[in-house]
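A.B. asks: Dropping the sequence and predicted coords here.
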Amino acid sequence: MADFDEPLCGCLQDMFSCLIVFCVPCGGICIQAYSVDKATSSGMVCPFLWSCCLGCIGSAVNRGQIRQKYHIEGSFIMDCLISCFCGCCAATQEYREVMNRERPK
């Protein structure tokens, strides 16, 4: 198992996701739902509802799905803490990670 390839506080590396998360209402939730869908092909509705209805816990569940797909180290408790205190940065990190790993080769 490995860590995320993308740094948590590297959101300025991708201005698109950074602007969506910080300037669009519910932008972080939408970016995260898109990332989970792109990684798992499970659709965007459930990840969106997880984050909307359960807040940090729902975001942690979504982050866990991405970690599970790419065999990234971590725990549910750490996902909850990151989602609670660094939610915007976490959403952009997950988006960048999925985009880099799913890029056609």
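C.D. replies: Perfect, I can see it now.
A.B. asks: From now on I want contacts and neighbour counts done on CA atoms only, so please keep to that.
C.D. replies: Will do.
A.B. asks: where do the helices sit along this structure?
C.D. replies: Here the chain has its helices, by DSSP state H, at 15-23, 27-40, 45-54, 56-70, 76-85, 87-101.
A.B. asks: Between the two ends of stretch 1-19, how far is it?
C.D. replies: This stretch, stretch 1-19, spans 31 Å end to end (CA to CA, to the nearest Å).
A.B. asks: Only the buried residues of it, if you could.
C.D. replies: For stretch 1-19, a neighbour-count test (16 or more other CA atoms under 10 Å) marks 4, 6-8, 11, 17-18 as buried.
A.B. asks: Now that Ala60 has come up, it's in contact with Gly74, right?
C.D. replies: No. Ala60 is beyond contact range of Gly74, at 10.8 Å (criterion: CA atoms under 8 Å).
A.B. asks: Mind checking which of these two has more residues around it?
C.D. replies: More crowded of Ala60 and Gly74, by other CA atoms under 10 Å: Ala60, with 26 against 16.
A.B. asks: ok, and here's another one to check against it:
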Amino acid sequence: MYPSQSAQAYEHKYGVTVPVPVPPENHIPPYTSPAMHAPPQRGLTPWSTGLCHCFDDPGNCLITCICPCITFGQVADIVDRGSCPCVASGIAYGLLLSFTGLGCLYSCLYRSKLRGQYDLEEGPLPDCLVHFCCEPCALCQEYRELKNRGFDMGIGWNANMDRQRRGVMGAPAMGAPVMGGGMTR
């Protein structure tokens, strides 16, 4: 942007420089296409396991096939960071699944939250379609992702955070393990 004619005349007459406004970094002029100025995409992380790797954890695969509300409750507790307990999330999912048959409408929201928290790739299909087409596989993949990130899925968010504070192995985002003093007599 250049100063206007009147600004140049003011500078000449009074010897004072008129500051030229600079648009903010994310400013897109109205005459250009926003697609031309889209910010570069952040690097997204791939999932630690594939959608169909359910048999990497056969115990969870079996539980999810028999009663998906258990796996969903465990995933939701970690994703919500303990704000909604595992039991409450599992019951809400189970009721929605029982009365409508569409628990995927609720669980796909948690897949999106999980992806947002860890910058995970969406994959070949949107989250809702992944859950609609293959709900058990999607829940198992989310469970494995959190487990591979260091969460003990059986104890919930609060216990995981307590373990992390105490430095117990298996807790997420821990530092180096604390070594004992060695053997004593």
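C.D. replies: Thanks, I have the structure now. Everything numeric in this text was worked out from a predicted model, so none of it was measured.
A.B. asks: Now the TM-score, please.
C.D. replies: Put the two chains on top of each other and the TM-score (TM-score structural alignment, normalised by the length of structure 1) is 0.80; 101 aligned residues with a CA RMSD of 2.2 Å.
A.B. asks: And Tyr106 of structure 2? What does it align with in structure 1?
C.D. replies: Residue pairing (TM-score structural alignment): Tyr106 of structure 2 is matched to Gly58 of structure 1.
A.B. asks: again with Cys128 of structure 2
C.D. replies: If you follow Cys128 of structure 2 across to structure 1 using TM-score structural alignment, you land on Cys80.
A.B. asks: ok, for its match, nearest residue in space, not its chain neighbours?
C.D. replies: Counting by CA to CA, 6 or more residues apart in numbering, Cys80 of structure 1 lies nearest to Ala60, which is 4.9 Å off, once chain neighbours are set aside.
A.B. asks: contacting residues around stretch 83-103 of structure 1?
C.D. replies: 4-11, 14, 17-18, 21-22, 28-29, 31-32, 34-35, 38-39, 56-57, 59-60, 63, 66, 82 (CA atoms under 8 Å, 6 or more residues apart in numbering).
A.B. asks: any idea how far Lys13 of structure 2 is from the counterpart of Gln32 of structure 1 in structure 2?
C.D. replies: In structure 2, the residue matched to Gln32 of structure 1 (TM-score structural alignment) is Phe72. Note on Phe72 of structure 2: its distance to Lys13 of structure 2, by CA to CA, is 73 Å.
A.B. asks: Mind checking which of those two has more residues around it?
C.D. replies: Legend: neighbour count by other CA under 10 Å for Phe72 of structure 2 and Lys13, higher for Phe72 (29 against 9).
A.B. asks: so who does that one touch?
C.D. replies: Contacts of Phe72 of structure 2 (CA under 8 Å, 6+ apart): 89-90, 93, 107, 139.
A.B. asks: can we see that at 6 Å?
C.D. replies: Going by CA atoms under 6 Å, 6 or more residues apart in numbering, Phe72 of structure 2 touches no other residue.
A.B. asks: Roughly how far does it sit from Pro85 of structure 2?
C.D. replies: Distance from Phe72 of structure 2 to Pro85 of structure 2, by CA to CA: 11 Å.
A.B. asks: Repeat that for Ala9 of structure 2.
C.D. replies: From Ala9 of structure 2 across to Pro85 of structure 2, the span is 68 Å (CA to CA).
A.B. asks: more neighbours, the two?
C.D. replies: Taking neighbours as other CA under 10 Å, Ala9 of structure 2 and Pro85 compare with Pro85 leading, 18 against 12.
A.B. asks: Please name the nearest non-neighbouring residue to that one.
C.D. replies: Closest to Pro85 of structure 2 by CA to CA, 6+ apart is Asp77, at 5.5 Å.
A.B. asks: count of neighbours near that neighbour?
C.D. replies: What Asp77 of structure 2 shows, counting by other CA under 10 Å, is a neighbour count of 24.
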